[in-house]
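Q: Next one to model:
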Amino acid sequence: MKIAFVGKGGSGKTTLSSLFIRHLTANEAPVLAVDADINQHLGAALGLDDAESAALPAMGAHLPLIKEYLRGSNPRIASAETMIKTTPPGTGSRLLRIREDNPVYGACARHVALDDGDIRLMATGPFTESDLGVACYHSKVGAVELCLNHLVDGPEEFVVVDMTAGSDSFASGMFTRFDMTFLVAEPTRKGISVYRQYKDYARDFGVALKVVGNKVRDADDLEFLRAEAGDDLLVTVGHSDWVRAMEKGRPPRFEMLEAENRLALQSLQNAAEDSYAHRDWERYMRQMVHFHLKNAASWGNERTGADLASQVDPAFVLSEQYAEVSTAS
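A: Predicted coordinates for the structure are as follows:
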């Protein structure tokens, strides 16, 4: 299942993403983690030092390899150069699976050891000084969207994406790629305003959205979130000595995380699993195609010099069965 963490900058979404990843690993679930935020901090939150975080390969730098691999033998895609971030898979396309080894993971993913196992971590790469004035960050996350379009997952497998802040997630169709979106909100007017904006944008696309209240200190904070988010409020997280130690680079073993916070993380897992159980694969593909056609007409056809609508394979629908069949080469 695919899970996104979103929220305004500073809300704690990267911290909660890392806690959730550690929780899943403690539950022996295979995890692929993706840092898609403009501020690349997920590696550090998972225990990497500065040098290790800086050494993570940038997915955007390997976009030609990603396109060529995913294109496979799909006859509808004439060349890797005609693929854009929204290109959907079709007959002959190579798919990515969480438990396999493939050239994309070989180039873009690194194993990170946690207390209870290890995960794969991928990162878009930071927004550098050389990008200023000549690129937008959304061009970097295009590699993430393309991979998510071609990634088929099973019910006991997890993709966890730390998304860019606020409503920037709606710069592409990537916000529809998730079984569950956890919006991390502080008990403030700004925190709730991001939630309202996100919910308004996502409503027409059937996005499963739950609010995770963070930095909740007292009953008044809790009541504020309940009044503003209503039934969308799933759980709240308060002060954590474990998190404070983690932020200092000295976390104890994950099993020492406070019991109430472990229960909150389990609630997140339960909500994600319930949402995945109701995934509509045909709608999933329709939304993918919708955004591809929209991007093709807006800029893709002109940029590539090709009719990108022809890349759509109307007979192809992703399904859970593809997660069990490897075509990696």
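
Q: For the rest of this, base every contact and every neighbour count on C-alpha atoms.
A: Will do.

Q: Quick check: buried residues in stretch 6-16?
A: Val6, Gly7, Lys8, Ser11, Gly12, Lys13, Thr14, Thr15, Leu16 (16 or more other Cα atoms under 10 Å).

Q: So the second one sits against Val184, correct?
A: So the one you mean is Gly7. Yes. Using Cα atoms under 8 Å, Gly7 is in contact with Val184, at 5.0 Å.

Q: Overlap in contacts, those two.
A: Taking Cα atoms under 8 Å, 6 or more residues apart in numbering as the contact rule, Gly7 and Val184 both touch Lys13.

Q: any idea where the strands of the protein begin and end?
A: Secondary structure of the chain (DSSP state E): strands at 2-6, 31-35, 109-114, 117-123, 158-162, 180-185, 209-214, 233-237.

Q: quick one, which of these is nearest to Asn102?
A: strand 109-114 (10.1 Å; Cα to Cα).

Q: That closest one - contacts with which helices or strands?
A: strand 117-123 (3 or more Cα pairs under 8 Å, 6 or more residues apart in numbering; DSSP states H and E).

Q: Packing partners of the strand it packs on?
A: By 3+ Cα pairs under 8 Å, 6+ apart, strand 117-123 packs against helix 13-26, strand 31-35, strand 109-114.

Q: Return the distance of the last one from the chain's centre.
A: On the basis of Cα atoms, centre = their mean, to the nearest Å, strand 109-114 sits 17 Å off its chain's mean C-alpha point.

Q: now the shortest one
A: Averaged C-alpha coordinates place strand 31-35 at 7 Å from its chain's average position (Cα atoms, centre = their mean).

Q: Check the first one too.
A: Mean C-alpha position of helix 13-26 versus that of the full chain (Cα atoms, centre = their mean) differs by 13 Å.

Q: how big is the angle separating that helix from strand 2-6?
A: Relative orientation of helix 13-26 and strand 2-6, computed by axes from the mean of the first three to the mean of the last three Cα atoms, to 10 degrees: 150 degrees.

Q: Could you list the buried residues of helix 13-26?
A: 13-26.

Q: which residues touch it?
A: Counting by Cα under 8 Å, 6+ apart, 5-7, 30-31, 33, 41-42, 45-46, 114-119, 160-162, 183-184, 243, 254, 262, 265-266, 268-269 sit against helix 13-26.

Q: can you rerun that using 7 Å?
A: Phe5, Val6, Gly7, His41, Leu42, Ala45, Leu46, Asp116, Gly117, Asp162, Val184, Leu265 (Cα atoms under 7 Å, 6 or more residues apart in numbering).

Q: Now show me the structure for the sequence below, then we'll compare the two:
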Amino acid sequence: MAYIIAVAGKGGVGKTTISAILVQHLLKIDKPVLAVDADPNSNLNVALGMEYEETIADIREEVKNKTPDNFSKSEFFGLRLEEALGEGKGFDLLVMGRPEGPGCYCAVNNILRDYLLRISKKYKFVVIDNEAGMEHLSRRTAADIDLLLLVSDPTMVGINSAISAFNTARSAGVKIKDIELIINKSKGELETDKLELIEKAKLKIGGYIGFQDEIQKDSEKGYSVKPEIASSPALSGLLAMTSIMSLRGRKAEAIS
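A: All right, here's what the predicted structure looks like:
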């Protein structure tokens, strides 16, 4: 079974860049890796330097409205989802797309959850770039999570958004083994009032990432994340923590 990492936080805090860096880093540990863009407002494909043709949302609407006579809904959905997988070097990309429209999607979402659970067994790691509202977790269209990385910038707005995502994840009933708060674009330790807010929310800070001008400029220009960025000293703490936790989690699963 894959080790599943979910990344969440409000727009602009750098979660998509961090998701792309994690994909590149995890490829050095083991492969293949599945990258899931679960935020309709993000561009994980751009950060990974990939193109995609279809989203799960497109296929969900297609399956909801019509299924060929010689296929069950589940079979047709699975076939179409396989076709939607974008193939990179050592990793695949699955783009969730826009939120659901009006009407009942319960049956289709159940099929989607079962499919994601099934295909995750093909990969060593799954990295999910979530939207701030954790939509796919709250609708239970995502599998249980091994590591949830809540990304915030040093602002009170970013921290409150991360706490809100944390509370949504807990209330969704999804099993999450480890949760870490990452302070991105940091210029030092947070002020006392912010630290107290984080402590009150029962979160712990897993690491600080200093502001990196090169990453910011590349992101603004729509460039993919350079592989050498993952070797930046500013990211060493995050990547070391992710490596240790993922290897520990996979070893525990192998023993059990």
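
Q: Superposed, how do the two chains score by TM?
A: The TM-score (TM-score structural alignment, normalised by the length of structure 2) is 0.72; 235 aligned residues with a Cα RMSD of 3.8 Å.

Q: circling back to that earlier point, now for the buried residues of helix 13-26 of structure 1, which pair is the farthest apart?
A: Farthest pair in the buried residues of helix 13-26 of structure 1, by Cα to Cα: Lys13 and Ala26, 19.7 Å.

Q: Stretch 183-200 of structure 1 aligns to what range in structure 2?
A: On the basis of TM-score structural alignment, stretch 183-200 of structure 1 is assigned to residues 150-167 in structure 2.

Q: Can you get me a residue count around Arg303 of structure 1?
A: By other Cα atoms under 10 Å, the residues close to Arg303 of structure 1 number 12.

Q: which residue lines up with it in structure 2?
A: Using TM-score structural alignment, Arg303 of structure 1 pairs with nothing in structure 2.

Q: mind putting the buried residues of helix 13-26 of structure 1 in a markdown table, distance to Gly173 of structure 1 included?
A: Listed next are the buried residues of helix 13-26 of structure 1 as a markdown table, based on distance: Cα to Cα, whole Å:
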| residue | distance to Gly173 of structure 1 |
| --- | --- |
| Lys13 | 20 |
| Thr14 | 21 |
| Thr15 | 25 |
| Leu16 | 23 |
| Ser17 | 21 |
| Ser18 | 24 |
| Leu19 | 26 |
| Phe20 | 24 |
| Ile21 | 24 |
| Arg22 | 28 |
| His23 | 28 |
| Leu24 | 26 |
| Thr25 | 28 |
| Ala26 | 31 |
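
Q: Looking at the residues you listed, which one is closest to Glu273 of structure 1?
A: For the buried residues of helix 13-26 of structure 1, with Glu273 of structure 1 as the reference and Cα to Cα as the criterion, the closest is Leu24, at 11.8 Å.

Q: That closest one and Leu32 of structure 1, how far apart?
A: 11 Å (Cα to Cα, to the nearest Å).

Q: now for Gln212 of structure 2: what does it line up with in structure 1?
A: Using TM-score structural alignment, Gln212 of structure 2 sits opposite Ser240 in structure 1.

Q: Look up the closest residue to that match, ignoring the ones flanking it.
A: Glu258 (7.1 Å; Cα to Cα, 6 or more residues apart in numbering).

Q: separation between the one you found and His239 of structure 1?
A: 10 Å.

Q: any idea how far the counterpart of Ser18 of structure 1 in structure 2 is from Asn130 of structure 2?
A: Counting by TM-score structural alignment, Ser18 of structure 1 lines up with Ala20 in structure 2. Separation of Ala20 of structure 2 from Asn130 of structure 2 (Cα to Cα): 12 Å.

Q: How about Pro227 of structure 2?
A: Taking Cα to Cα, one finds Pro227 of structure 2 at 22 Å from Asn130 of structure 2.

Q: out of these two, which sits in the busier spot?
A: Using other Cα under 10 Å as the criterion, Pro227 of structure 2 and Asn130 rank with Asn130 on top: 28 against 13.

Q: What's the more buried one aligned with over in structure 1?
A: In structure 1, Asn130 of structure 2 lands on Met163 (TM-score structural alignment).

Q: my read: that match touches Phe5, true?
A: Yes. Using Cα atoms under 7 Å, Met163 of structure 1 is in contact with Phe5, at 5.9 Å.

Q: Now check structure 1 for the residue matching Pro233 of structure 2.
A: Per TM-score structural alignment, Pro233 of structure 2 is aligned with Ala259.

Q: Just give me the neighbour total for the residue nearest to Gly249 of structure 1 when sequence neighbours are not counted.
A: In space, and not counting its chain neighbours, Gly249 of structure 1 is closest to Gly47: 7.2 Å by Cα to Cα, 6+ apart. Counted with other Cα under 10 Å, residues neighbouring Gly47 of structure 1 total 19.

Q: Report the separation between Pro30 of structure 1 and Asp274 of structure 1.
A: 18 Å.

Q: typo on my end, Glu260 of structure 1
A: For Glu260 of structure 1 relative to Asp274 of structure 1 (Cα to Cα), the value is 21 Å.

Q: next one: Leu146 of structure 1
A: Distance from Leu146 of structure 1 to Asp274 of structure 1, by Cα to Cα: 25 Å.

Q: Please identify which of the two sits among more neighbours.
A: For the pair Leu146 of structure 1 and Asp274, the greater number of neighbours falls to Leu146 (22 against 13), based on other Cα under 10 Å.

Q: And the helices in the stretch 151-256 of structure 2, which stretches?
A: 156-171, 192-200, 213-220, 236-255 (DSSP state H, counting those that start in this stretch).

Q: Quick one: work out the angle between the last one and strand 125-130.
A: Computed by the same axes, to 10 degrees, the angle separating helix 236-255 of structure 2 from strand 125-130 equals 120 degrees.

Q: neighbouring contacts of helix 236-255 of structure 2?
A: Under Cα under 7 Å, 6+ apart, the answer for helix 236-255 of structure 2 is Tyr3, Gly207.

Q: For it, buried residues please.
A: For helix 236-255 of structure 2, using 16+ other Cα under 10 Å, the buried residues are Leu238, Leu239, Thr242, Ser243, Met245, Ser246, Gly249, Arg250.

Q: Tell me the counterpart of the fourth one in structure 1.
A: Put plainly, it is Ser243 of structure 2. Using TM-score structural alignment, Ser243 of structure 2 pairs with Gln269 in structure 1.
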